[in-house]
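Could you work out the structure for the sequence below:
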Amino acid sequence: MDLEPGQAVPAVPVPLDVEVQVAYDAYLAEEPDLGPMSLEKLSVIRAEVDAAVAALEDLSEGGRFVVSQPSVPGLDGAPEVPLLVCTPSGAAPASRPALYFIHGGGFYCSDHRIGLDQILDTAERFGATLISIGYRLAPEHPYPAQINDAYAGLMWVADHAEELGIDPERIIITGSSAGGGLSAALALYVRDNGGPRLLGQLLIAPLLDDRNDSASALQMDDVELFDRSHNGFAWSSLLGDAQGGADVPQYAAPARATDLTGLPPAFLDVGSAECLRDEILAYADRIWQAGGKAEMHVWPGGIHSFDRKAPEARISRAAVAARCNWIERLLAIN
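As a prediction, the model looks like this:
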C-alpha cells in the first residue's frame, strides 16, 4: 500500500483469537440480529434477564455455598440495595477475605444473581465470601444512582464484617465491563469520602471513559458485539446529555480523574480486539505515573467478555488463572 507523505496508516482491526472466533461465530449464528444498541433492544434484553432470574433454582450451587440475600439501606434515603452473600460451605468461620462484586451489563441491564459461576469459583478457591450487589439501572436511574448504591452496599458490608465473618481489611472490589468501571469509581469514592481500607481492585475489561473516542474504539468499531455503538449507548444511558462533555465526574467515568494517587492495588485486563483496550491501558499507565500499583494484561485476539463467550479457550483459561494468581499474591502479603 502506497501512502502519500504525512498520510496516516488506516486502522486495521485486530484479528480475533482462533478459539474465540469459533465461539463468537457460533454465537452470531444463534443471534443474527445484533446491530446497534437501542431502547427497543433494551426491553428485549431485560426480558431475557428477567427470565434467567426466574429460572434460578439453587443459589447455593448444590450446597457449595451458604447463601443470604439481605437488603441494606440506600445512601441518603435512597431505596434499599439488594445484596447476594455467598460463603463457601467449607470456608473458615471468621476473618475470611471478601470479594465485593459489581455486575456488568452496560449500566442498563443484567442482575446481581446471574452469571456468577466464574466469580463463585474464585471465591470458593480462596475461601472468600462473595457479596454481589444489585444497583439501580440506567437510564431510568442515571448517575449517581449506581455509585451511591455500590458505596452504600460496601459500607454496610464493612460495618457488618463481624456478623458476615469477613475481615474488613481484606475486601477486594471487583467487576467486569460496567461493573469493572463502577469498581474503579468506587475505589476513587472510598479514597475521597471514607470507608474500609480496600485490599485491591480487580477490574475486568472496565468501562472507564465516556468519551468513547480512543483509537481502539474507532479501530474495532463494528467488529464485535460490544462495539462503539454499545459503549456509547451505555454511557448515554448513565449520563444523558452530559456524556462527552467537560463536566463528567470521576465517580461516573474514572478516566476523568485527575488524581490517581492513594488507590488500592489494581489488576486490569482487556482483549486486544475490543474497543475498550486503549482507555484501559491509559488508566493503568496513569496509575503507574501516580506512583500506584497496577498489573495490566492485554489478551491477544480477545473481544469483550471473551472469557465468558469462550470459557474453554486457552486465552480465557490464562486470563482467569492470571486473576487468581494476583489475588493469591495479594492475600499472601495481607
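
use CA for all of it now, contacts and neighbours both
Fine.

So Gly153: helix, strand or coil?
Three-state call for Gly153 (DSSP: H, G, I helix; E, B strand; the rest coil): helix.

residues touching it, list them.
Residues in contact with Gly153 (CA atoms under 8 Å, 6 or more residues apart in numbering) are Val72, Pro73, Gly74, Val81, Leu83, Ile133.

count of residues packed around Pro196?
Residue crowding around Pro196 was assessed by other CA atoms under 10 Å; the count is 16.

do Asp285 as well
Look at Asp285: counted by other CA under 10 Å, it has 15 neighbours.

Heading C-terminal from the host helix or strand of it, find the next helix or strand.
Using DSSP states H and E, Asp285 sits in helix 277-289. Where DSSP H and E defines the elements, the next helix or strand beyond helix 277-289 is strand 294-299.

quick one more, to check against the first:
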Amino acid sequence: MERGGWGVPGLDGELGAVLAGLGGGVREPVTPGNLAARQERDAAGRPRPTVRELRADGRFEVEELRVPRASGGEDVTLVSARPAGIAGPLPLLYYMHGGGMITGNAWSVLPRLLREWALPLGLAVVSVAYRLAPRTRYPGQLEDCYAGLCWASEHAAALGVDADRVVIGGKSAGGGLAAALALFARDRGGPRAIGQLLLCPMLDDRNDSFSAHQMAGVDLWDRTSNATAWQAVLGDRYGAPDVPPYAAPARATDLSGLPPAYIDVGSAETFRDEDVAYAQAIWRAGGRAELHVWPGGFHGFDTFAPEAALSRDAREARTRWLRRVLSA
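Take a look at the predicted model:
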C-alpha cells in the first residue's frame, strides 16, 4: 500500500479485520475543534468501575487514596488494589493510564491489570488519577504522578508493598509519563524503581518521525491526534526548541542510570520510530532495554483485539519480563 509517497506497513490479518470493523467515531482524528466533545464522549462512554465492582466479590482489596501534591492545591487520587488474602509486602506496579493525557481514567484500566498481572504474579497495583490537559498543562501531570510515587514509597508499610520492588509503567500517554517519571526521580533523587514498563509510549512532542508521517490518517492514533494532544499538554510551549525531557522523554540527552526498560510498539503505528529510538538511546547510554516491535500491530491493538494471536503474544512477553524483573 502506498499513500503520498510513504509506504504503509501491512496489518496483521486478525488485527486488520478488527480495525476495519471499528466505527468512524473511534477512527476519527482528535483535533482542537473536536477535543472538548471527544473528552465528553470518552467520559460518558467509558464509565469507570466503582470500588465495589473492582473488589470483584472479595477477590481484591481496593481503596481510593488522596495524597498531597508538593505544589499544594487539590490532592492526587490514587487507586490502590491487591489480591485479597496474600500476607506480607507485595511488589508494586505503579501505573499511569493512556489517553493522550487528554482522556482516560485510573479506574478503567484496573480490571485488566488485576486479572493479567496482580493475581498470577502476586502483585499490588496503584493507578494514578493524574489531571488531564488542556485544563491542566505540563508539568501538572508529572507532578501528580511523582507526588503519588513518593507517597507510595514513604507509606509502603501501610500499603503492604515492598518499596524496594516497585515497577513504574503505563500505556501510550501513560508509558510516556512512566518514562518521564523515571527521568525525574533519577534527577531529583526520588524513589528508584526496579523497572519501567513502557507500552507503546508517547515520547516525542516533535511528531516528525518517519512513522508519524507514514501512519498519518491510517493509525488509530495518528499525527493529527498526536499534535492535538501535545498542544493541549504544552500550551504555549508547543513546538518550542527547549521543551524539557520531563515533558517529552525523547528530548532527553542523558538516559544513563535508569531502571531496566521494557518497550513495545506495533510496526504499523505512529509511535514506532520514536519508541525504537528511545530503546537505542538507552543502549547507547549503557542501560538495559528489552524492545518488541509487534509485526502488523496498530496503536493499542491488544485493547481492541484482545484475543488475536499477536495480542496474546504481546501480553505473554510483558508478563515474562515482569516476572524476571520482580524475581531478580
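
which of the contacts of Gly153 of the first structure are buried?
Those of the contacts of Gly153 of the first structure that meet the buried threshold are Val72, Pro73, Gly74, Val81, Leu83, Ile133, by 16 or more other CA atoms under 10 Å.

Over in the second structure, tell me which residue corresponds to the fourth one.
Think Val81 of the first structure. Using TM-score structural alignment, the partner of Val81 of the first structure in the second structure is Val76.

Does that match touch Gln141 like I think?
No - using CA atoms under 8 Å, Val76 of the second structure is not in contact with Gln141, being 10.2 Å away.

anything in contact with each of the two?
Tyr130.

So what touches stretch 235-242 of the second structure?
Pro134, Arg137, Asp205, Arg206, Trp230, Gln231, Val243.

Onto which residues of the first structure does it map?
The aligned range for stretch 235-242 of the second structure in the first structure is 240-247, by TM-score structural alignment.

Likewise for stretch 261-278 of the second structure?
Using TM-score structural alignment, stretch 261-278 of the second structure pairs with 266-283 in the first structure.

how long is that stretch end to end?
Separation of the first and last residues of stretch 266-283 of the first structure by CA to CA, to the nearest Å is 10 Å.

Of the contacts of Gly153 of the first structure, which is the nearest to Lys41 of the first structure?
If you rank those by distance to Lys41 of the first structure using CA to CA, Ile133 comes first, at 24.3 Å.

wait, that closest one sits on His112?
Yes - if you go by CA under 8 Å, Ile133 of the first structure and His112 touch, sitting 5.7 Å apart.

Quickly list what's touching both of the two.
Jointly contacting Ile133 of the first structure and His112 under the rule CA under 8 Å, 6+ apart are Leu83, Leu84, Ile102, His103.

ok, now how distant is the first one from Leu137 of the first structure?
Taken as CA to CA, the spacing of Leu83 of the first structure relative to Leu137 of the first structure amounts to 15 Å.

Equivalent analysis for the last one, please.
For His103 of the first structure, the distance to Leu137 of the first structure equals 11 Å [CA to CA].

cool, the third one as well?
Computed as CA to CA, the Ile102 of the first structure to Leu137 of the first structure distance reads 12 Å.

The second one too?
In this structure, Leu84 of the first structure and Leu137 of the first structure are 17 Å apart, going by CA to CA.

Do a quick rundown of the strands in the stretch 101-250 of the second structure.
Assigned by DSSP state E, counting those that start in this stretch, the strands in the stretch 101-250 of the second structure fall at 124-129, 161-171, 195-199.

Would you mind finding the match for Ala56 of the second structure in the first structure?
In the first structure, Ala56 of the second structure lands on Glu61 (TM-score structural alignment).

what does Leu65 of the second structure give?
So Leu65 of the second structure corresponds to Pro70, using TM-score structural alignment.

In three-state terms, how would the closest residue to its match other than its chain neighbours be classified?
What sits nearest to Pro70 of the first structure in space, not counting adjacent residues and going by CA to CA, 6 or more residues apart in numbering, is Leu83, at 5.6 Å. Here Leu83 of the first structure is recorded as strand under three-state DSSP.

again, but for the one 3 residues further on
Reducing the assignment to helix, strand or coil with three-state DSSP, the entry for Cys86 of the first structure is strand.

Distance check, it against Pro196 of the first structure.
20 Å.

repeat for Arg323 of the first structure
22 Å.

go on, Lys293 of the first structure?
In terms of CA to CA, Lys293 of the first structure sits 18 Å off from Pro196 of the first structure.

How much space separates Leu99 of the first structure from Gly127 of the first structure?
Going from Leu99 of the first structure to Gly127 of the first structure by CA to CA gives 10 Å.

what do we get in the second structure for Gly134 of the first structure?
Matched by TM-score structural alignment, Gly134 of the first structure corresponds to Ala129 in the second structure.

err, Val14 of the first structure, not the other one
Counting by TM-score structural alignment, Val14 of the first structure lines up with Pro9 in the second structure.

ok, for that match, nearest residue in space, not its chain neighbours?
In space, and not counting its chain neighbours, Pro9 of the second structure is closest to Ala268: 5.6 Å by CA to CA, 6+ apart.

the helices in the first structure, which residues?
Per DSSP state H, the first structure carries helices over the ranges 18-30, 39-54, 117-125, 145-159, 161-164, 178-193, 215-219, 228-239, 277-289, 306-309, 314-332.

what angle separates the first one from helix 314-332?
The reference is to helix 18-30 of the first structure. Angle, helix 18-30 of the first structure to helix 314-332, by axes from the mean of the first three to the mean of the last three CA atoms, to 10 degrees: 110 degrees.

Likewise for the fourth one?
Counting by the same axes, to 10 degrees, helix 145-159 of the first structure points 40 degrees away from the direction of helix 314-332.

Helix 145-159 of the first structure aligns to what range in the second structure?
Using TM-score structural alignment, helix 145-159 of the first structure lines up with residues 140-154 of the second structure.

in the matching stretch, what's buried?
By 16+ other CA under 10 Å, the buried positions in stretch 140-154 of the second structure come out as 140-153.

now do stretch 254-268 of the first structure
Those would be Pro254, Ala255, Arg256, Ala257, Leu260, Thr261, Leu263, Pro264, Pro265, Ala266, Phe267, Leu268, for stretch 254-268 of the first structure by 16+ other CA under 10 Å.

before we move on, what about stretch 96-116 of the second structure?
Applying a neighbour-count criterion of 16+ other CA under 10 Å, one finds 96-111, 113-114 buried in stretch 96-116 of the second structure.
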